[in-house]
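Enquirer: Just a sequence and a predicted model for now, questions to come.
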Amino acid sequence: MTVLSATPDRENLTLVLVAEFAAPPEAVWRLWTDARRLERWWGPPTWPATFTLLEPAPGGSARYFMTGPDGERAHGWWRFADLDEPRSLEFEDGFADEHGEPATEPAPSRTRVVLDPRGPGTRMTITSSFASAESLEQMLAMGMLEGLSLAVGQMDDLLVPA
């Protein structure tokens, strides 16, 4: 399993997930910036994602939906703030309505992904920051900790050399 830890920090209003992969940062980077690869792991296994837009550049956006086992769709969006290929990316992350337009509730979070080389592999740290304790608790209650851990756990299979 790639996930080493997934920890909410209520004092700092963050959720931090750390994972390691037996692949270089460039390979892990592609899993974040190529829509077809991203779809294969973003979202827990029972809620796969479909990206309808992915513009990984400062000011760029992403639009996607995850489809649950009963066909229910949960829509989301990202707004990219910073990208430093293949070291880090940062984006605002929120829910959307059925047309892909950003919803105001729950409040969006800020996500920073750091890819550190570790020998021939990579340590990935995902830090999600929340505007308030209520926002953090709401996302934890919705299963974000478990869902993100399951999603990241799918990345290993996509990094196996062909």
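Expert: In hand now; what should we look at? Since the model is a prediction, treat every value here as computed from it, not as a measurement.
Enquirer: okay, CA-based contacts and neighbour counts for the rest of this
Expert: Will do.
Enquirer: I figured A103 hits D97, correct?
Expert: Yes: A103 lies in contact with D97 (CA atoms under 8 Å); the separation is 6.0 Å.
Enquirer: Regarding the protein, what is its longest strand?
Expert: Under DSSP state E, the strand in the chain containing the largest number of residues is strand 73-84.
Enquirer: Show residues contacting it.
Expert: Contacts to strand 73-84, defined as CA atoms under 8 Å, 6 or more residues apart in numbering, come from residues 56-68, 88-98, 100-102.
Enquirer: One more: stretch 14-26?
Expert: Residues contacting stretch 14-26 (CA under 8 Å, 6+ apart): 2-9, 85-87, 115-117, 120-130, 136, 145, 149, 152, 156, 159.
Enquirer: Likewise for stretch 121-141?
Expert: Residues contacting stretch 121-141 (CA under 8 Å, 6+ apart): 10, 13-25, 28, 106-117.
Enquirer: got it, and stretch 100-110?
Expert: By CA under 8 Å, 6+ apart, stretch 100-110 touches 63-64, 75-77, 90-97, 128-131, 135, 138.
Enquirer: What of stretch 32-48?
Expert: Taking CA under 8 Å, 6+ apart as the rule, stretch 32-48 contacts 30-31, 49-51, 53-54, 56, 66-69, 147-148, 150-152, 154-155, 158.
Enquirer: What subset of the contacts of strand 73-84 is buried?
Expert: Buried members of the contacts of strand 73-84, counted by 16 or more other CA atoms under 10 Å: 56-57, 61-68, 88-96, 100, 102.
Enquirer: one more structure, for comparison:
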Amino acid sequence: MSVISTTQNPDRLNFTIVAEFDATVDRVWQIWADPRQLERWWGPPTWPATFDTLEFVEGGKALYYMTGPDGERARGWWRITSLDAPSSLSFDDGFADDDWNPIDNVGVTKTAVTLEDVDGRTRMTTVATFVSAEQMNTLIEMGMEEGMSLAMGQIDAVLAG
């Protein structure tokens, strides 16, 4: 599996997932920049993602939904807050209603992704930061950390294809 560590830090209100891939940084960047590749891994295997919109520029947005085993759709959105191709990106992430309007049922999560070359492989470090301990606990209990780990476990297959 590509994920090599997950760490919760309640003092800093975040969790970090570190994964490594047998691919260049430029190649791993593409799994973020291309919506067809992104949707092959963004959701966990039982909740695959479909990206309706991906404006992969600073200030751009992403609108997506994940489809559950029973056909239920959970919609989400991103606002891309920074891009430094091909080494880092940051985005705000939240839930959306059926018309893509943000809903504040658990608040916004700030996510920062860093890609770095490590001996010809790419190390991807993803840090999700929460606004409060309550939000962090709620999202962890909803399965966010496990879901992200499972989702990232699908990246090797995307890179190989």
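Expert: Received the coordinates, thanks. Keep in mind that this is a model prediction, so the values were computed, not measured.
Enquirer: Show me how to select, in ChimeraX, the buried members of the contacts of stretch 32-48 of the first structure.
Expert: What follows is the ChimeraX syntax selecting those of the contacts of stretch 32-48 of the first structure that are buried according to 16+ other CA under 10 Å:
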select :30,31,49,50,51,54,56,66,67,68,147,148,150,151,152,154,155
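Enquirer: And stretch 37-47 of the first structure, what's buried?
Expert: L38, E39, R40, W41, W42, G43, P44, P45, W47.
Enquirer: does the first one belong to a helix or a strand, and which?
Expert: Read that as L38 of the first structure. helix 35-39 (DSSP states H and E).
Enquirer: average offset between the following helix or strand past that helix and the second structure?
Expert: Downstream of helix 35-39 of the first structure, the first helix or strand assigned by DSSP H and E is strand 49-54. Here strand 49-54 of the first structure, set against the second structure after superposition, deviates by a mean of 0.3 Å using mean CA distance after the TM-score superposition for the first structure.
Enquirer: average gap between the helix or strand that comes right after strand 49-54 of the first structure and the second structure?
Expert: Moving toward the C-terminus from strand 49-54 of the first structure, the next helix or strand (DSSP H and E) is strand 61-67. Following superposition, strand 61-67 of the first structure is found to deviate from the second structure by 0.2 Å on average (mean CA distance after the TM-score superposition for the first structure).
Enquirer: Just the angle for strand 61-67 of the first structure relative to strand 49-54, thanks.
Expert: Angle of strand 61-67 of the first structure versus strand 49-54, following axes from the mean of the first three to the mean of the last three CA atoms, to 10 degrees, is 160 degrees.
Enquirer: Run through the neighbouring helices and strands of strand 61-67 of the first structure.
Expert: Strand 61-67 of the first structure is packed against strand 49-54, strand 73-84, with contacts defined by 3 or more CA pairs under 8 Å, 6 or more residues apart in numbering; DSSP states H and E.
Enquirer: and the gap between the residue lying farthest from the centre of the second structure and G153 of the second structure?
Expert: Distance to the chain centre peaks in the second structure at D119, reaching 24.3 Å (criterion: CA atoms, centre = their mean). According to CA to CA, to the nearest Å, D119 of the second structure stands 21 Å off from G153 of the second structure.
Enquirer: Kindly report the same for L89 of the second structure.
Expert: 20 Å.
Enquirer: same thing with V18 of the second structure?
Expert: Taking CA to CA, one finds V18 of the second structure at 11 Å from G153 of the second structure.
Enquirer: Could you report the neighbour count for D99 of the second structure?
Expert: 7 (other CA atoms under 10 Å).
Enquirer: Pull the distance from the host helix or strand of S90 of the second structure to the chain's centre.
Expert: When elements are assigned from DSSP H and E, S90 of the second structure belongs to strand 88-96. Distance of strand 88-96 of the second structure from its chain centroid, counting by CA atoms, centre = their mean, to the nearest Å, is 8 Å.
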